[in-house]
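**Q** I need the structure of the sequence given here:
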Amino acid sequence: MKFDPMRILAVSNFYDSHGGGLERVAAQLNREFVAAGCDVAWAASDSDGLPENPARLIGLRCVNPTEKLTGLPMPIPDPRSIAQLRKAIRNADAVVIHDALYVTSILAMIFAKTEKKPTVMIQHIGVIPFANSLLNFIMRLANLVVTRPMMDTADRLAFISATVRDDLLGKPPRRRSMLVFNGVDQSVFNDRQRFTRGETRAQWGLPLNATLAIFVGRFVEKKGLRVLRLLAKQRPDVQFALFGQGPIDPREWGLANVHPLGQQPQERIADLYRAADMLLLPSVGEGYPLVVQEAMACGLPVICGNDSAKADPTASRWLSGVNIDLADPQSSAARCSAAIDALVDLPIDTAAMARYAAKAYNWRQMASTLLNSLR
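**A** Presented below is the predicted three-dimensional model:
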């Protein structure tokens, strides 16, 4: 007997053309859902153009007034796009929602409940601490009046980080949920050198013998860009290569040891991971940044915020967690500087770390867990 494939609608804030980790996770999960035989549609803001993906793309016309002001993207769809979203949910068998606080996520949950469609919500982030006290209050209020009701409403709830789960559900958690770590594309992110360290650095015009720290992410406040700028001032002996884009422009810092490299293909980032000395991600309010897991798979030591370092309790032995306080970037930069020195004095077992990442972070396994919960 032949069965029709499950029709899944995935809803995220943006497509992966926006450059954020959440969107990259959504893109990869959709590929896995399609590979598993599902009929997949993907609704997201089309403000950065439509990417290549085997899912059918439902581009929503949105405005995004908050990202330049606060670093937080908040795409708000127009009436026609809201109608598109509702129609897509009506035609789906199940809805996968990425994060609670986005307007598109809230609308998707409301429409899914109205149409009696099962939902799984994947929560990527928890509490985001800001330097601004008003933004901190707004964030706490939003989690209280939006995130918690969204979690309670979802038929299935998944977290990509143990720290985010503990932040939002308490310890022990107040309801059942799944802990599903993001996967890693092992064909790209691995510890097998394609080029020598010198060849890769030469391709980017980077010094061969200097300590090289890599940053990958959106150029926004919550990613720790102020901390990074102060750290680069404190440590002229360290070179900083920055992959990404956003409202903050590191070229304006005027620092000779800072090299903004824009957005690049994953293969090129992986090459530089294998030629660098550390990934540096002084961010806050993260779940388990995908770039951390990818760096681990390449055998690259990682310095990151404490919450990210504890996201996978088994992996925390290899990660250098730092207390990042955006309200005190100078002290945060000093702690990052000490972490850089500690990595030199007490190297980690990068081979064991890469083996663990290759075994533990699997896209197919993540997608299978989510699909089974919907079935």
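**Q** from here on, just use CA atoms for contacts and neighbour counts.
**A** Noted.
**Q** check contacts around residue 301.
**A** Taking Cα atoms under 8 Å, 6 or more residues apart in numbering, we find residue 301 in contact with 277-279, 295, 318-319, 343, 348, 350.
**Q** export those as JSON lines, with columns for distance to residue 329.
**A** Listed next are the contacts of residue 301 as JSON lines, based on distance: Cα to Cα, whole Å:
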{"residue": "277", "distance to residue 329": "23"}
{"residue": "278", "distance to residue 329": "20"}
{"residue": "279", "distance to residue 329": "19"}
{"residue": "295", "distance to residue 329": "24"}
{"residue": "318", "distance to residue 329": "24"}
{"residue": "319", "distance to residue 329": "21"}
{"residue": "343", "distance to residue 329": "21"}
{"residue": "348", "distance to residue 329": "27"}
{"residue": "350", "distance to residue 329": "29"}
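**Q** please generate a structure for the following sequence too, so the two can be compared:
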Amino acid sequence: MTATRPDRSPRVLLVSHHYPPHLGGIENVVRQEAAHLARRGADVTVLTSGPRPGAPGTGRAGERADGERAGGERADGDAVRVVRVPAWHGVEERAGIPFPVLAPALLPAAVRWARWADVVHVHDCLYMTSWAAGLAAALTRTPHVVTQHVAVVDHPSPFVGLVQRAVYAAAGRRLLSRAGRVVVVNDGVGAFAVGHGARRGAVRHVPNGVDTEFFRPAASAGERERVRDRYRLPRDRVLVLFVGRLVRKKGWELLLAAADPAYELVFAGDGDGSALGGRSGVHGLGALPPAALAELYRACDVFALPSTAEGFPLSVQEAMASGLPVVTSDDPGYAPYGLDRDRVALLPREVPVLRDTLSSLARDRARRERMAAYSRRYAAAALAWEGHTDALLRLYEDVRREHGRTAPRARTGGPRGAAYRGSGPR
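**A** As a prediction, this is how the structure comes out:
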């Protein structure tokens, strides 16, 4: 049921290159933001990519297959409107880089929905959806907020690194310099944003949230065993879980190199997992939907993510909410969060250190239990989505006031024929 919206609650256009059912960190953040904002009374539309043009069941941009004008599908209990523009996903299919190339309908859709909105909230500067939304916000004089999730991501291809830097230097600088507020999750990304044009006074540190009811510890040993049986995992071994795409920045190859007889490794994430096949004590499960992933956290004993340049990744937050001891990289992005380093293992990205730490944890159940209890307590106290939503609503009110928008626009419904109503990303 859709929440009742107060008179002063905003119309929010959230913009993301992907949205569930596509799996990934940014899309999960946007979905949670959309759902929690709607519960607080905001009128929320998500603008994102959909299937490629001409895919089965699609019509022209702005139409359903039967020709009826569509204002977007409804999601999250009918509280959130999702507008999907047809896109080509070949870059992700061929190179593993989630960069949808959207149809020309993107810009008209962005302009129509920006005109409808009180605030445009763009997620990351790297994508076509972001560029179109930033231009649309400027054309319609609608204030916009940017959440910058990361800085330049380390990639084995020098060309990909060059493209990232060029995009951030051009489109990224325009988006960040014009933003009423720039949301970051750590000081490193904040410095990156300022270095690319964001006003220092506009940058705000807002931690991502985690659903501490959905991600929870196992209720019993029996529940853990049932989940292990479902995924054909051994009942009698210490299981170290990795969750993330199998790409270089996530450090999955470091974890694989740190394999040891004291524990078995479980990898959940998409990408080329051919190196996992046939190895004793290594289980590659591929990409899993959120419900299955939540189960898997409950079935394992330790979470390990030796990633780089990620700050405080969502998967670490989910693992903590699930009551798992966490072993991860000693990233400067953790500094603002005040983690107890005796209860969270923050390590250099070195295979021997990673192996020694995991082996020690595998043999020390009491230490695992202390770390697990801390993880759950910390997540429940510091990472709830309600606090994140409070912060966003305050930011929206601030930028509306600065732009002279102290009252929301007239409640006349969404624009006609604004965008394609698709069945979800490929």
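**Q** pick the one among the contacts of residue 301 of structure 1 closest to residue 105 of structure 1.
**A** Ranked by distance to residue 105 of structure 1 (Cα to Cα), the contacts of residue 301 of structure 1 are led by residue 295 at 29.5 Å.
**Q** which residues does the alignment partner in structure 2 of residue 223 of structure 1 contact?
**A** Using TM-score structural alignment, the equivalent of residue 223 of structure 1 in structure 2 is residue 250. Shown in contact with residue 250 of structure 2 (Cα under 8 Å, 6+ apart): 244, 305-308.
**Q** can you check residue 337 of structure 1 too?
**A** 231, 234-235.
**Q** how about the contacts made by the alignment partner in structure 1 of residue 268 of structure 2?
**A** Counting by TM-score structural alignment, residue 268 of structure 2 corresponds to residue 243 in structure 1. If you count contacts by Cα under 8 Å, 6+ apart, residue 243 of structure 1 has them with 214-217, 260-264, 269.
**Q** just the ones of those in strands?
**A** Cross-referencing these against strands under DSSP state E gives 214-216, 260-262.
**Q** want to try JSON lines for the residues you listed, with neighbour count and distance to residue 126 of structure 1 as columns?
**A** Formatted as JSON lines, those follow (neighbours: other Cα atoms under 10 Å; distance: Cα to Cα, whole Å):
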{"residue": "214", "neighbour count": "23", "distance to residue 126 of structure 1": "25"}
{"residue": "215", "neighbour count": "22", "distance to residue 126 of structure 1": "21"}
{"residue": "216", "neighbour count": "26", "distance to residue 126 of structure 1": "20"}
{"residue": "260", "neighbour count": "16", "distance to residue 126 of structure 1": "28"}
{"residue": "261", "neighbour count": "14", "distance to residue 126 of structure 1": "29"}
{"residue": "262", "neighbour count": "13", "distance to residue 126 of structure 1": "27"}
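**Q** what does residue 269 of structure 1 align to in structure 2?
**A** In structure 2, residue 269 of structure 1 lines up with residue 293, judged by TM-score structural alignment.
**Q** I misspoke; the intended subject was residue 92 of structure 1.
**A** By TM-score structural alignment, residue 92 of structure 1 lines up with residue 117 in structure 2.
**Q** look up the closest residue to that match, ignoring the ones flanking it.
**A** Spatially, and ignoring its direct neighbours in sequence, residue 117 of structure 2 is nearest to residue 11 (4.9 Å; Cα to Cα, 6 or more residues apart in numbering).
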